[in-house]
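Enquirer: Give the three-dimensional model of this entry:
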Amino acid sequence: MAESLVDDPRLAGLMVREAWRRARCALGAGPLTWLRLAGAAPDALVALPTPLRAGDPAEAQEIYSGTFTLAGTTAHAEGVSPFALVPSSPLWARELHAFDWLRHLAAAGDALAARNARLLVSEWIGARRFGAGRVPYEPDVASRRLIAWIAHAAFLMEGADPAFARLFLKSLGREARHVKRVSVGEAPAGLPRLRARIALAYAALCLPAGRARARAAAKALAAELDRQIFPDGGHVSRNPEAIPEILADLLPLRQLLLDAGQPVPRALYSAVDRMLPALRFFRHGDGALALFNGAGAAEPRLLAAVLRHDETMGEPISNARHSGYQRLAAGGTVLLADTGLPPAPALSGEAHAGTLGFEFSSLGQRFVVSCGAPGSRSESRRHASRVTAAHSTLTLADRSSSRFARHAALGRFLGNPLIRGPSQVTMEREDEDGLFAFRAVHDGYAEDFGLLHERRIALSAGGHRIEGTDRLAEAGRRCVAFEGRRRAAVRFHLHPSVVVEAVEGGLRLQARNHAWLFAATVEPEVEDSIFFADGSTGGGRRTSQIVLGFDADIVDTVFWSFQRELPR
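Expert: Okay, the predicted model is just below:
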């Protein structure tokens, strides 16, 4: 059901603020902006960062041939500039203009790749000078581009002719002024606003801006980090994938400050020191991140590069209370669960309705997962990945525990934020000798169905057994509209590498060199599912899910368990 802006004043307020923000950004788009950003061109870069994002030389060959695969979509620029193409999607255009793909050319590292990179940068500068639409001026796109250009400036400048060097340095100055005048003030809440502060800090350190400006930029970044990074190291978006993305920019920046003899703000040190353990908190035994709230297939090389800076290497915390997640780990088994409230509507454009969903891995192999965010981010797949049924948790009447604002205008402006989700999630740990456990309750179904969802999950000390209970309790209100139609389903989405077969007493889940036995008090059904978060395909691998279907008006509690099979 599409949400009415009149019915929800919060959405109307968000719409008005976003429309006004976009209008202000639009004033900064067009040929005249190029003139307004004129200023003194820097003579040289005074510092250069060491980027952590690794590139792929094979991708450099594709780019050289005119093939640009971005955001899961491929476009061919044969004989023309890629910036002259009609973009296949807004997301493809944003990725193109953000220039993160420069890392692939830098990874090739040869003279041909460098010439190609300089040609593409020169083409972009020429296209922008005469107007290139609004996408290049969007705050987050501009911030990412500034970071990418500075990160790969050494690669671009080495062996370049003086004409390109002057053009590039002059454009860097313009880009920094644009981010300062537009991106910082107009960037949407959350990661885009933080990235704008990071970009300005890079510019203040690498361009000849002076120590005072560098200190001011670092101080402003520190304040934004205090606002966006939880005490347990999570990000306000509640997306685990945001953590390595932020660290990939913060760690080289911290080193730049140290190399320049500039004081590193305490908030920056603290944020890094909190986020590194949080990153380990969200990792499964195979090194992949948990797929909650917009997380997809994170780059393994980026995770490894970031974690090399983690000097603590202690055991991750078990209760990320501020971020709203739980971790149970023992004997090579890792279980992660979402026990938090959805992010605020302004931050929830990519968030998922997966409250009380969980995932688990065993001996380096993921067994139960969420479907994860698709690499292509097509609208239909994006929505399918966000619903409650795409998570390993309970659904009622095929409804999500959080509702999505599906109004057409909202989709264009706010990205379909979560609304009317759980207003309260209570959680308590029940760890005892020989057991790691938690119990959590959410009220996301109380308004429509008059029911609360309570989930308890326990992991044995040896990590060989998982026991779960899903219970539907009366919320103290009667919902006549759904009376008699409260069909419930508990879902367990399986990783694509897991093979499931029926055995006496339940199901056997086989993956690589070991297996788990699943049993429940409700007859399990095996149904088709899809795993969106697959890095090799951009999302969309077929897989299976276990479904425990029952009538909530007859059955109120379901027990289930996973038992690791002993070696024969």
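Enquirer: C-alpha from now on. contacts and neighbour counts both.
Expert: Noted.
Enquirer: and Ala488, which of the three is it?
Expert: strand (DSSP: H, G, I helix; E, B strand; the rest coil).
Enquirer: my read: it touches Phe550, true?
Expert: Yes. At 5.4 Å, Ala488 and Phe550 qualify as touching, with contact defined as C-alpha atoms under 8 Å.
Enquirer: quick one, which of those two is more surrounded?
Expert: Set side by side, Ala488 and Phe550 show more neighbours around Ala488, with 22 against 19, by other C-alpha atoms under 10 Å.
Enquirer: now that one, nearest residue through space, not along the chain?
Expert: Spatial nearest neighbour of Ala488, excluding adjacent residues (C-alpha to C-alpha, 6 or more residues apart in numbering): Leu396 at 4.5 Å.
Enquirer: Can you report how many residues neighbour the one you found?
Expert: Leu396, neighbours per other C-alpha under 10 Å, totals 25.
Enquirer: which residues sit in contact with the closest residue to Gly210 other than its chain neighbours?
Expert: Distances taken as C-alpha to C-alpha, 6+ apart place Ala204 nearest to Gly210, at 7.4 Å, with adjacent residues excluded. By C-alpha atoms under 8 Å, 6 or more residues apart in numbering, the contact list for Ala204 reads Gly210, Arg213, Ala214, Ala217.
Enquirer: And this one, please, so the two structures can be compared:
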Amino acid sequence: MSFVTAFTDKFYAVLICKSKSDTEFILETEPRSLGKISAGRQMVEGKINLVGQVIQNTDEVWNLKTNEKDFENKLHSFDWVDDLAALSSVEARQFAQNWLFSWMKKYSSGVGPGWTPELTGRRLVRWVHHHLFLTQGFSEKKLKKFNLLLARQAKFLSKRAMKTSEGLPRFEALLGLIYAGCYLKNMEKFIEPATVALADECHHLINSEEIVFSRNSQDILNIFTILIWAKLALKDSNWNPSVTHLETIEKLAPVLRNLRHSDAGLPRFHGSCGDVDGQLDQALSNAESRKTSLSETSVGFAKLSNSRTTVIIDAAPPPMGKKAVKADASTLAFEMVSGQRRVFTSCGPGYLFGSDLSLVGRQTSSHCAVYIEDRNSSEFSSVEGWFKASKKMIINGPSTVPKEISNHEGAGIFEGAHDGFVQSYGLTHVRKLKLSQDGYTFEGEDLMIAIEDSHKRQFDKVSKKNRNDQLSVNAAFHLHPNVVVRLDQENNRISLALKNGEVWIFNHGSDLRLQLEPTIFFENGLFEPLESKKLILSAGLLEYGTRIKWSLTRALDKDLS
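Expert: So this is what the prediction gives:
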């Protein structure tokens, strides 16, 4: 967001909040945003963690000084109301009302970080979803002020929704404006311009690289959910969504269906935390579309799926540029899920626990990927912003990522390669993954190879420079925290026990070194990252070609899930 845009937002917010407005609900809607009962219970008990910011004194939450933009967004969007409404106890309602009253007292004049179009849209939607929960027991005076602020936020969105950043922020702002028009008295005039603007955004989204750019599956799901909620709101008010709006839903549904793991979650790449608490299945159900993707990949992700086992691979170059500040160096990394249990996963988005950890989960070594020494397959660099803390973005990475998905006797086979190590070591990473027809065997073969003469010269140059210390190539396999690891050194194998009773056996070539090391798992809603384990297979870099072979086989099936 530019300085001029931010200043203009503040100007309109203050100006509109000086005007007199009046509204009330003309329609009620069910709460469509889902929360976690466990998270709501923690908040009521005083255990509050919003995107890495632990809050000790809940009464002073709106006075906290922080440079954490993700925390401010979470707080001022009122997303946390979803969790309290899911709990729906008297204590949860009192907690939500206390925070609501404090926000109304401090920010009703249009000041503060919450008066941006995207945050205002998110906040208005939560107020509409949970207005009965939030306003129960209100005095007439408090209810009048609540409705007054709803009207002011609607008018602010009517002026600024189309001025915010393209992509998810603009969709969030437009949804708030559509909700205001559909559910609030005297706001019906906003429905038509908002639906026209939404159709324009849908057209831009589908006919540009915007949806592919970030490759954050959770952002794609959030946009899809917004389109579903907008469709339902318009139908509540007897308005027909635009053809472009409905066509966009039809196009996004198969993309998300292809990104869906067997546990109803999403892959944990490029800022997505994977665990979406039923949001994906609910949105797909409301989409009323049963189309499946005919493409081998969806927004750069390839998928192998047999029986109840899914494998999703990051099979495209990483997002680059200033907008891709959550992109991972994860080319050719994979995740594996068996039924409802995650087996191999990624560390996930460290930004959930503050900016200090934001880069941790983005490294190549933080994924089920192959790397040389501790080098990333992509290069990170800092980007500075006006009055903002610097962020890391990818400025250089794999440019060529050929891939192919085939089927042999019912087994799904993925073959891909990337050139992320050619410039530094002269080596191309080639990965082959195979999932058996019954989903019980998952095999992998990784090859680091110098292909062209120029690549071999680069490899010779690096080898000569490091002739006293042999370079090593490493294949990392990050395990979900719920996986119990047992190492059988005598038989050179590892057993992985899942909570549902399944046991998987991990085997590897006898020429490889195996290490079991600690790793970290970032999950939304927790106070601190979870500890877990990772398997590291290592081999010395041999002349122009090094191979790592491994397999995972289900040995015992006591599926209690």
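Enquirer: After superposing, what score do the chains get?
Expert: The TM-score (TM-score structural alignment, normalised by the length of structure 2) is 0.85; 544 aligned residues with a C-alpha RMSD of 3.4 Å.
Enquirer: wait, the residue nearest to Ala488 of structure 1 sits on Arg487?
Expert: Yes. Contact criterion C-alpha under 8 Å: Leu396 of structure 1 and Arg487 qualify, at 5.8 Å.
Enquirer: To which residue of structure 2 is the residue nearest to Ala488 of structure 1 aligned?
Expert: Taking TM-score structural alignment, Leu396 of structure 1 has Ile372 as its aligned residue in structure 2.
Enquirer: hang on, isn't its match packed against Val473?
Expert: Yes. If you go by C-alpha under 8 Å, Ile372 of structure 2 and Val473 touch, sitting 4.5 Å apart.
Enquirer: And for the aligned residue in structure 2 for Leu289 of structure 1, nearest residue in space, chain neighbours not counted?
Expert: Matched by TM-score structural alignment, Leu289 of structure 1 corresponds to Leu266 in structure 2. The spatially closest residue to Leu266 of structure 2, leaving aside those adjacent along the chain, is Gly274, at 4.3 Å (C-alpha to C-alpha, 6+ apart).
Enquirer: so how far is Asp281 of structure 2 from that neighbour?
Expert: 13 Å (C-alpha to C-alpha, to the nearest Å).
Enquirer: out of these two, which sits in the busier spot?
Expert: Gly274 (23 against 16).
Enquirer: A helix includes the more buried one, no?
Expert: No. Gly274 of structure 2: not assigned to a helix; according to three-state DSSP it is coil.
Enquirer: Counterpart of Gln153 of structure 2 over in structure 1?
Expert: That one, Gln153 of structure 2, aligns with Glu175 by TM-score structural alignment.
Enquirer: Its match and Leu146 touch, don't they?
Expert: Yes. Counting by C-alpha under 8 Å, Glu175 of structure 1 does reach Leu146; the two are 6.4 Å apart.
Enquirer: The two - which one has more neighbours?
Expert: Using other C-alpha under 10 Å as the criterion, Glu175 of structure 1 and Leu146 rank with Leu146 on top: 28 against 23.
Enquirer: isn't the more buried one right next to His178, touching?
Expert: No. Applying C-alpha under 8 Å as the test, Leu146 of structure 1 and His178 come out as separate, 9.7 Å apart.
Enquirer: what's the distance between the residue nearest to Ala488 of structure 1 and Val522 of structure 1?
Expert: Counting by C-alpha to C-alpha, the gap from Leu396 of structure 1 to Val522 of structure 1 is 16 Å.
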